[in-house]
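1. Sequence first, predicted model second:
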Amino acid sequence: MKSTIIHNRKIYLPDEDEMRSLRASLIDIHPNARWQQDGVTVAGGNRLGNGINQLSNPWGLYVDDEQTVYVADQSNHRIMEWKSGTRTSQVVAGGNGKGSGAHQLFYPQDVIVDKATDSLIICDSLNHRVMRIFFSSLILFVIECARIVQSYPSGAPSSTCGTMMPSHGTSSMSCQPNYVIEASKYQYNSNDTIRITVRNATRSNRFKGILLVAKDESGQNILGSWSLTDSAVKVISCDGTSSYGITQTSSRGRSQIQATWYSPSTTAEGYVVIK
């Protein structure tokens, strides 16, 4: 088994008789340098397992300039991202069981970050392949302003998915939103599952109407699909097509709604906006 040495954010893997730098040029260490005797756990350390704070037979890793650690979590068939100073991580590749699908890994052994293309390059060992997975991000917006309008108590019409204008008979407003929208994670892979939550910013806030649609960065194409974890919302077919959004089922005031968004089977470069 290769041993991994981390120094000054660089990673070096001794290969037989020579030290071969895979990430950057070697920085000289003073001959009289002294290493601390006690180490600090920066990832895992919570016994073997597949939780977000656990690893199972971790193998290769990469440390970026922000001290984020990317770990090839071999026996969990996934790549984990551990932000500096945090105790939990998130899955950035794989994590869908072992397999040969584009959204799966099979005992990955190493990972690096290609900054030029904003992607991960993964040695997918038992699939006998090297995978490139682009970082795809979610950008979440929610805008709500107080105004008395006529509304659709059983949900927004599907024709509003394109413009995101509810056609309540009044003009739109710009203001500080009183509500927040959150995701279970903010980077996604193909065929990924992400829980979306819209909640009030303060206990006194309530909302009755909502329309959420996921679009590409151009704002022209609706992406992914939705399923429900909350009876307060329903899925709508936008303009009668296979593109989907979610909206409310009644005019009852509520402080939070949740739904699950599934990313497309093919993930391109760029980001997705959910609003």
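-> Looks like it arrived, so ask away. This is a predicted model, so every value here is computed, not measured.
2. can we go C-alpha only for contacts and neighbour counts from here?
-> Fine.
3. and residue 264, which of the three is it?
-> Under the three-state scheme (DSSP: H, G, I helix; E, B strand; the rest coil), residue 264 adopts coil.
4. Can you report how many residues lie near the residue nearest to it when sequence neighbours are not counted?
-> Nearest non-adjacent residue to residue 264, counting by Cα to Cα, 6 or more residues apart in numbering: residue 224, 4.7 Å away. Residues near residue 224, counting by other Cα atoms under 10 Å, number 23.
5. Distance check, residue 224 against residue 273.
-> Between residue 224 and residue 273 the computed distance is 11 Å (Cα to Cα, to the nearest Å).
6. Okay, strands next: where are they in the stretch 151-275 of the chain?
-> 179-183, 187-188, 193-200, 211-216, 225-228, 233-237, 244-248, 256-262, 270-274 (DSSP state E, counting those that start in this stretch).
7. need those strands in TSV with mean neighbour count and distance to residue 154, can you?
-> Shown next, in TSV, are the strands of the stretch 151-275 of the chain (neighbours: other Cα atoms under 10 Å; distance: least, Cα to Cα, whole Å):
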stretch	mean neighbour count	distance to residue 154
strand 179-183	19	21
strand 187-188	22	31
strand 193-200	18	18
strand 211-216	23	12
strand 225-228	20	16
strand 233-237	21	9
strand 244-248	24	6
strand 256-262	20	15
strand 270-274	20	21
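8. Among those strands, which comes closest to residue 129?
-> Set against residue 129 and scored by Cα to Cα, the strands of the stretch 151-275 of the chain come closest in strand 187-188, at 21.0 Å.
9. Mind listing residues that contact the closest one?
-> Contacts to strand 187-188, defined as Cα atoms under 8 Å, 6 or more residues apart in numbering, come from residues 92, 135, 136, 137, 138, 194, 263.
10. Kindly recompute the last result at 10 Å.
-> Residues from elsewhere that reach strand 187-188 (Cα atoms under 10 Å, 6 or more residues apart in numbering): 90-93, 133-139, 194, 262-264, 267, 271-272.
11. which residues do residue 224 and residue 273 both contact?
-> What both residue 224 and residue 273 touch, as defined by Cα under 10 Å, 6+ apart, is the set 213, 214, 215, 216.
12. For the first one, which non-adjacent residue is spatially closest?
-> Across the structure, with Cα to Cα, 6+ apart as the measure, the residue nearest residue 213 apart from its sequence neighbours is residue 245 (4.6 Å).
13. Take this one as well and set it beside the first:
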Amino acid sequence: MFRYLIVGFFVGYVIAYPEGAPEGACGNLAPQHGAPVQQNPGFTIAYSQPNNGVYTVTLNAPANKPFKGFIIQAFDSRDGRTPVGQFAAPNGSQAKIICNGSGATHTNSNPLPGVQLQWKGTPGTKVYFKATVVVEYHEIYGDIVSAEFTA
């Protein structure tokens, strides 16, 4: 019986969060894997000019680093901590909305070369997007930051 409990513990640990980051990852964008977050090797966040106030936000991976997990959030540039705006996941985007709408995460652990989302903020607010990606369970990259802009 004791052996089965140990195996069950390790299986749960390795599976991690294949259906998205937990709500506890909001704000600090830490995936809670217990592994150190490494410097960004070339992931990017881009956004388009708004269409009726809605921006298209794209998180892209370098060619050799598709990611299996991500969390992205929009923050007010004035303090760098206050989440702002509302994300929406287009149909088929492999993303779901978390963090009371101000963030998004993956819906499965299939490798992605990038993901597109929609975001709407309060006009006049200075904003930037920030993300963390998981390439493998212990290969995590953070501080992926977009350019600042005024919504």
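-> Great, that's in hand. Just so it is clear, the model here is predicted, and its values are computed rather than measured.
14. Any idea what the TM-score is?
-> The TM-score (TM-score structural alignment, normalised by the length of structure 2) is 0.67; 115 aligned residues with a Cα RMSD of 2.3 Å.
15. sorry, back to before: identify the residues contacting the alignment partner in structure 2 of the residue nearest to residue 264 of structure 1.
-> Under the alignment (TM-score structural alignment), residue 224 of structure 1 maps onto residue 85 of structure 2. Contacts were defined as Cα under 10 Å, 6+ apart; by that measure residue 85 of structure 2 touches 73-76, 100-103, 119-123, 125, 127, 151.
16. redo that, cut-off 7 Å
-> Residues near residue 85 of structure 2 by Cα atoms under 7 Å, 6 or more residues apart in numbering: 74, 102, 119, 120, 121, 122.
17. same thing with residue 129 of structure 2?
-> Contacts of residue 129 of structure 2 by Cα under 7 Å, 6+ apart are 72, 73, 74, 75, 145, 146.
18. do you know how far the aligned partner of it in structure 1 is from residue 70 of structure 1?
-> Matched to structure 1 by TM-score structural alignment, residue 129 of structure 2 sits across from residue 274. Residue 274 of structure 1 sits 26 Å away from residue 70 of structure 1, going by Cα to Cα.
19. what do you get for residue 179 of structure 1?
-> From residue 179 of structure 1 to residue 70 of structure 1 the distance is 33 Å (Cα to Cα).
20. same deal with residue 124 of structure 1?
-> With Cα to Cα as the criterion, residue 124 of structure 1 and residue 70 of structure 1 are 15 Å apart.
21. what do you get for residue 226 of structure 1?
-> 29 Å.
22. Make sure residue 59 of structure 2 is actually in contact with residue 112.
-> No: with contacts counted by Cα atoms under 7 Å, residue 59 of structure 2 stays clear of residue 112, the gap being 9.9 Å.
23. still on that earlier bit, out of the contacts of residue 85 of structure 2, which comes closest to residue 64 of structure 2?
-> If you rank those by distance to residue 64 of structure 2 using Cα to Cα, residue 74 comes first, at 26.2 Å.
24. To which residue of structure 1 is that closest one aligned?
-> Residue 74 of structure 2 maps onto residue 214 in structure 1, by TM-score structural alignment.
25. any idea how far the closest residue to its match other than its chain neighbours is from residue 5 of structure 1?
-> Once flanking residues are discounted, residue 214 of structure 1 sits nearest to residue 274: 4.3 Å by Cα to Cα, 6+ apart. Remark: distance between residue 274 of structure 1 and residue 5 of structure 1 (Cα to Cα) = 41 Å.
26. Trace residue 233 of structure 1 over to structure 2, please.
-> So residue 233 of structure 1 corresponds to residue 95, using TM-score structural alignment.
27. Pretty sure its match sits against residue 105.
-> Yes: between residue 95 of structure 2 and residue 105 there is a contact under Cα under 7 Å: 5.4 Å.
28. one step back: check contacts around the match of residue 74 of structure 2.
-> Counting by Cα under 7 Å, 6+ apart, residue 214 of structure 1 touches 222, 223, 272, 273, 274, 275.
29. Chain neighbours aside, what residue packs nearest to the fourth one?
-> Which is residue 273 of structure 1. Distances taken as Cα to Cα, 6+ apart place residue 139 nearest to residue 273 of structure 1, at 4.7 Å, with adjacent residues excluded.
30. any idea which element the one you found lies in?
-> strand 136-140 (DSSP states H and E).
31. Which part of structure 2 matches that strand?
-> Alignment note (TM-score structural alignment): strand 136-140 of structure 1 is unmatched in structure 2.
32. list the helices and strands that strand packs on?
-> strand 187-188, strand 270-274 (3 or more Cα pairs under 7 Å, 6 or more residues apart in numbering; DSSP states H and E).
33. Residue 156 of structure 1 is nearest to which of those?
-> So among those, strand 270-274 is nearest, using Cα to Cα, at 16.1 Å.
34. how far off strand 136-140 does the closest one point, in degrees?
-> If you take axes from the mean of the first three to the mean of the last three Cα atoms, to 10 degrees, strand 270-274 of structure 1 sits at 30 degrees to strand 136-140.
35. angle of strand 270-274 of structure 1 against strand 193-200?
-> 40 degrees.
36. that older thread, and the gap between the match of residue 224 of structure 1 and residue 54 of structure 2?
-> 10 Å.
37. Give me the more crowded residue out of residue 124 and residue 70 of structure 1.
-> residue 70 (26 against 23).
38. State the distance from whichever residue in structure 1 pairs up with residue 35 of structure 2 to residue 121 of structure 1.
-> In structure 1, the residue paired with residue 35 of structure 2 according to TM-score structural alignment is residue 170. From residue 170 of structure 1 across to residue 121 of structure 1, the span is 50 Å (Cα to Cα).
39. Compare those two (neighbour count), which wins?
-> Each of residue 170 of structure 1 and residue 121 has its neighbours counted (other Cα under 10 Å); residue 121 has more, 16 against 11.
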